[in-house]
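Peer 1: Sequence and predicted model, in that order:
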Amino acid sequence: MEDRIKRNGEIGKMTHPKTNWQLWWKQMRPHTLTASFTPVLIGTALALPFGDIHVPLFLAMLLAALIIQAATNLFNEYYDYKRGLDTEESVGIGGATVHYGIHPKVILSLAIAFFAAAVPLGVYICLNSSWWVAVIGTCCMAVGYLYTGGPYPIAYTPLGELTSGTLMGIGLILIAFYIQTGTVTTASVLISVPVAILIGCIMLSNNIRDREGDQAHGRRTLAILLGHDRAVTLLAGMFTMSYLWVVGLVATGTVSPWLLLVLLSAPKAVKASKLFVGKTTPMQMMPAMKETAQTNTLFGMLMAAGLICAYFL
């Protein structure tokens, strides 16, 4: 393995020159971090009618969510390499080991350090809200590790989309809302559902791209079970459901019409779905994945903006 790492490092240095900070920033997979940022922002915006926002608590929650997701991405990097999923030909990964020759133990140590850094933030949050948050936070960290780690990784099953969407969409929004208000409302749960669906879309798009390679290494993801065409149809259906859900909430008077701002992100969802059609290689599907992640980001930011407008206007 040492020779392989050294060889890959030499290849990476020749084809992908980067400064140290660029290299490590790439390992955080920054395009995915909005899946943590936007739920925390939405949950906090939801709390506006309940009183003043505790800004330090919001910042602590935001930083903890980002750190835990970054750690999860690093665990993913480590275990995908250890299990042989990441190679010199792999597309769309951080590639610290296979492209840049960084020893996998360094990646693992950094992931653990990130988890450790999240602990004092969690303690601060609990001191200012409830110690039940510690239980939920611990579960989040455990799932972050078990997503690709452990003997039975979640990412190897058809439950990856459901797990990530529920945890990062519904879970983060409700925690961010709870630590500001001390309660969870029906509206906060309902508003979190379309965000959870779109985060699941990010995972599904990733699994569509990697379907053939994942299948060759024993994974049984939803994309593998459905096949390319039906998985893309499911992705389009999930996009549609997320928008219809918001429209339904507005139509029933559950939320303000300001939340219809999310419809401005619909063209990106349409584009993401179309870009997957007829594509056969991971490289061809990278633009579709990018559009899917951007749909989640734009949808989340517009939803937060709608909540803020509903309060102030």
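Peer 2: Arrived safely.
Peer 1: contacts and neighbour counts: CA atoms only from here.
Peer 2: Noted.
Peer 1: tell me which element residue 6 falls in.
Peer 2: Element membership for residue 6 (DSSP states H and E) is helix 2-15.
Peer 1: who does that helix touch, helix- and strand-wise?
Peer 2: Based on contacts counted as 3 or more Cα pairs under 8 Å, 6 or more residues apart in numbering; DSSP states H and E, there is no element that helix 2-15 packs against.
Peer 1: contacting residues for residue 122?
Peer 2: 60, 61, 64, 133, 134, 137 (Cα atoms under 8 Å, 6 or more residues apart in numbering).
Peer 1: Now for the fifth one, how many residues are close by?
Peer 2: For residue 134, the count of nearby residues is 16 (other Cα atoms under 10 Å).
Peer 1: How about the fourth one?
Peer 2: By the measure other Cα under 10 Å, the count of residues near residue 133 is 18.
Peer 1: Same check on the third one?
Peer 2: By the other Cα under 10 Å criterion, the neighbourhood of residue 64 contains 23 residues.
Peer 1: alright, now check it against this:
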Amino acid sequence: MLKALLGVARLNFLTLTVICITLAASFSWYRHGAFSAGLFSLVLLMALAAHISVNAFNEYFDFKSGLDFLTNKTPFSGGSGSLISQPSAASAALVLACSCLLLVIISGLYLTIQLGWSLLLVGIPGVLLIYAYTQYINRSPLLCLLAPGVGFGFFMTLGASWVFSAELSSGAAVLAAVITCLVSNLLLLNQFPDVDADRQVGRRHYPIVIGRRRSAVVFSLLLLLSYLLLPIAVTTGLLPPHCLLALLTLPLAAKLLPSIFRNADTPSKLTPYLALNVALVHSLTLLLALGLLWAAPLNA
């Protein structure tokens, strides 16, 4: 049972949450030169619970709909397969999803009491997104594209920055926008191998609606936007020049884009590029955090 629940939680994907919260903490350090280990731990726990909850809901609902039996799994798409291997763990997966969501709500209410009710502007939509993603949002191509990015970018990264800095700033909003583009792309590309299976259970994401090649164009535009935002933010003074460290990932992007177009209609050949996309998202985010930490002494 424990092995199945660990699979349902998709522990190997939780690194994305850790680096998003690290980015928010780095921005707070850059802005104010302050860091609270206790607050960081609470926000990280809350963010991890949110990520585990959405993963567990996804696993549970995909098992119940039969989708898990239709997908050709890769290390990055098609679910973990844990409930197929152990169907008796389905109820426990739902309990895990609900328990983690309850932990998010309790932690969020605590932070709201401490820092102000305006945090509910992030908290309430975030909770709704966690539950609604698999069952409802996947029926709308635009929402399906943007929801993962908005969840990690604006609800998680910008929300954490708000908590750490006790303010909303334009620089943090730029970072959230970059994460939104990157994570939306992460889920978009992961949908390429699942088109046939997803179509059978009524999902409507862009690789189904407009095809994989046109979706590759959408991917390219979002990736381009994520890179363009950085020099614009530096030029306008919203972020320090040190954040241009993230441009060191451009060779990864240059390798990734033509490979996606070349293999868009051959999903079996996409697995190495799904991995490359994960590496791009992680390394770019970490370089942004490093840039902010590098710049921090200049502002302390």
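Peer 2: That came in fine, so what should we check first? Here the structure is a predicted model, which is why all the values come from computation and not from measurement.
Peer 1: Which part of the first structure matches stretch 238-248 of the second structure?
Peer 2: Per the alignment by TM-score structural alignment, stretch 238-248 of the second structure matches residues 254-264 in the first structure.
Peer 1: Now do the matching stretch: distance to the chain's middle.
Peer 2: 23 Å (Cα atoms, centre = their mean, to the nearest Å).
Peer 1: now stretch 222-241 of the first structure
Peer 2: Averaging C-alpha coordinates over stretch 222-241 of the first structure and over its chain gives two centres that are 18 Å apart (Cα atoms, centre = their mean).
Peer 1: Residue 187 of the second structure and residue 146 touch, don't they?
Peer 2: No: with contact defined as Cα atoms under 8 Å, residue 187 of the second structure does not reach residue 146; the gap is 9.4 Å.
Peer 1: residue in the first structure matching residue 215 of the second structure?
Peer 2: Correspondence of residue 215 of the second structure to the first structure, assessed by TM-score structural alignment: residue 231.
Peer 1: Just to check, that match is in contact with residue 211?
Peer 2: No: when contacts are counted by Cα under 8 Å, residue 231 of the first structure is not listed as touching residue 211 (10.0 Å).
Peer 1: shared neighbours of the two, anything?
Peer 2: Residues touching both residue 231 of the first structure and residue 211 (Cα under 8 Å, 6+ apart): residue 223.
Peer 1: Same drill for these two, tell me which one is more crowded.
Peer 2: Neighbours were tallied for residue 231 of the first structure and for residue 211 using other Cα under 10 Å; the higher tally belongs to residue 211 (23 against 20).
Peer 1: Identify the residues contacting the equivalent of that one over in the second structure.
Peer 2: For residue 211 of the first structure, the equivalent position in the second structure is taken to be residue 195, counting by TM-score structural alignment. By Cα under 8 Å, 6+ apart, residue 195 of the second structure lies in contact with 207, 208.
Peer 1: and residue 195 of the second structure, what helix or strand is that in?
Peer 2: With elements delineated by DSSP H and E, residue 195 of the second structure resides in helix 195-200, which encompasses its position.
Peer 1: After superposing both structures, state the mean offset of that helix relative to the first structure.
Peer 2: Helix 195-200 of the second structure, aligned to the first structure and superposed, deviates on average by 1.9 Å (mean Cα distance after the TM-score superposition for the first structure).
Peer 1: how much space between the match of residue 211 of the first structure and residue 70 of the second structure?
Peer 2: Plainly put, residue 195 of the second structure is 11 Å away from residue 70 of the second structure if you go by Cα to Cα, to the nearest Å.
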